[in-house]
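Visitor: no sequence for this one, just the structure:
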C-alpha cells in the first residue's frame, strides 16, 4: 500500500511542479511584479516534494533494497533541495528584490532530477507499474 501511495503521489508532485514552472515562466514573459501566488506555489511544490521524499525513505526501510535505488535516491534528494532553496531565500528577501528567474531555474532543475530519478528505477514519470 505504501508503494502505491508513493508511486501515485508523484503525479501530484509533478503537476504542482509544472504549475509552478508555468506560473514562473508566465511572470518572466509578461514582466509582472512578483506576487504571493508564486511563493505559495513554490512552497507547495517544496512541501509535496518533502512529503514524497519522506514516504520514499519509509518505503526504503520497509522493503528490500536493490542497487538501482541509489540512482533513484540521490537525484530525488537533490530535487528536494532544489525545490526548497528558492522559496526559503525569496521569503527572506524584500518584496521589491524578489524575481521570477530563480523559480524557473530551480523548478526546472528539480523536475529534471525527479524525472531522471524515476527513470533510474526503470519506471516512467507518467506510467503506473506494479511493484
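Guide: Structure received. These numbers come from a predicted model, not from an experiment.
Visitor: all contacts plus neighbour counts: C-alpha atoms, from now on.
Guide: Noted.
Visitor: Am I right that residue 10 is in contact with residue 53?
Guide: No - counting by CA atoms under 8 Å, residue 10 sits too far from residue 53 to count as a contact (10.3 Å).
Visitor: what are the ranges of the helices in this protein?
Guide: Assigned by DSSP state H, the chain shows helices spanning 2-30, 36-62, 68-92, 101-120.
Visitor: Between these, which one is closest to residue 126.
Guide: Each of these was scored for nearness to residue 126 using CA to CA, and the closest is helix 2-30 (7.3 Å).
Visitor: separation between the residue lying closest to residue 83 once chain neighbours are set aside and residue 66?
Guide: Of all residues not flanking residue 83 in the chain, residue 46 sits nearest, at 5.0 Å (CA to CA, 6 or more residues apart in numbering). Taken as CA to CA, to the nearest Å, the spacing of residue 46 relative to residue 66 amounts to 27 Å.
Visitor: Comparison target below:
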C-alpha cells in the first residue's frame, strides 16, 4: 500500500510538469497566432493520459484499504472535475474543423488549477511533501 501511495504522490510532479509544458506551448501558439499543429494533440493527450493514470492510482489506493478521511471527498471531487474539464475541451478542440490553442489552454490550465486545489484540499503542498494530517 505504501508503494501505491508513493507512486500516486510522485506521479503528481509528472502531471504538473507536462501540464505546465502544455500551457506554455498553448500560450506561445496563441500569442504567435500560428495554426495549431500535431503537438497540441500530443501534449493534450499526454496530459490527459497522465491525469487518468493518477486518478486510477488514487482509486486503487482507496480501494486497497487506505484509511479514508473526510478531506478526501474534496480531493477526489476536484481531481475528477479536472479530468473531465481537460478531456471535454481537448476532445471538442480535436473535433473542430480548425483546431486551435485556446480550448486546450483552458482545459489544461483549468485542470491544473483544480489539481492544485485538490492537492491543497488534503493538506499537502503542491510542490512540497507536507504530510497528510491525521
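Guide: It's in. These figures come from a predicted structure and were not determined experimentally.
Visitor: Mind checking the TM-score on these two?
Guide: Comparing the chains after superposition, counting by TM-score structural alignment, normalised by the length of structure 1, produces a TM-score of 0.93; 129 aligned residues with a CA RMSD of 1.2 Å.
Visitor: Alignment lookup: the residue nearest to residue 83 of structure 1 to structure 2.
Guide: The equivalent of residue 46 of structure 1 in structure 2 is residue 48 (alignment by TM-score structural alignment).
Visitor: That match and residue 6 of structure 2, how far apart?
Guide: Computed with CA to CA, the distance linking residue 48 of structure 2 and residue 6 of structure 2 is 20 Å.
Visitor: Which one's more surrounded, these two?
Guide: Using other CA atoms under 10 Å, the more surrounded residue of residue 48 of structure 2 and residue 6 is residue 48, with 25 against 10.
Visitor: who are the neighbours in contact with that one?
Guide: The contact partners of residue 48 of structure 2, taken as CA atoms under 8 Å, 6 or more residues apart in numbering, are 83, 86, 87.
Visitor: The last one - how many residues pack around it?
Guide: The number of residues packed around residue 87 of structure 2, counting by other CA under 10 Å, is 23.
Visitor: What is the aligned counterpart of it in structure 1?
Guide: For residue 87 of structure 2, the aligned position in structure 1 is residue 84, judged by TM-score structural alignment.
Visitor: With adjacent residues omitted, what lies nearest to that match?
Guide: Of all residues beyond its chain neighbours, the one nearest residue 84 of structure 1 is residue 46 (5.3 Å), with distances taken as CA to CA, 6+ apart.
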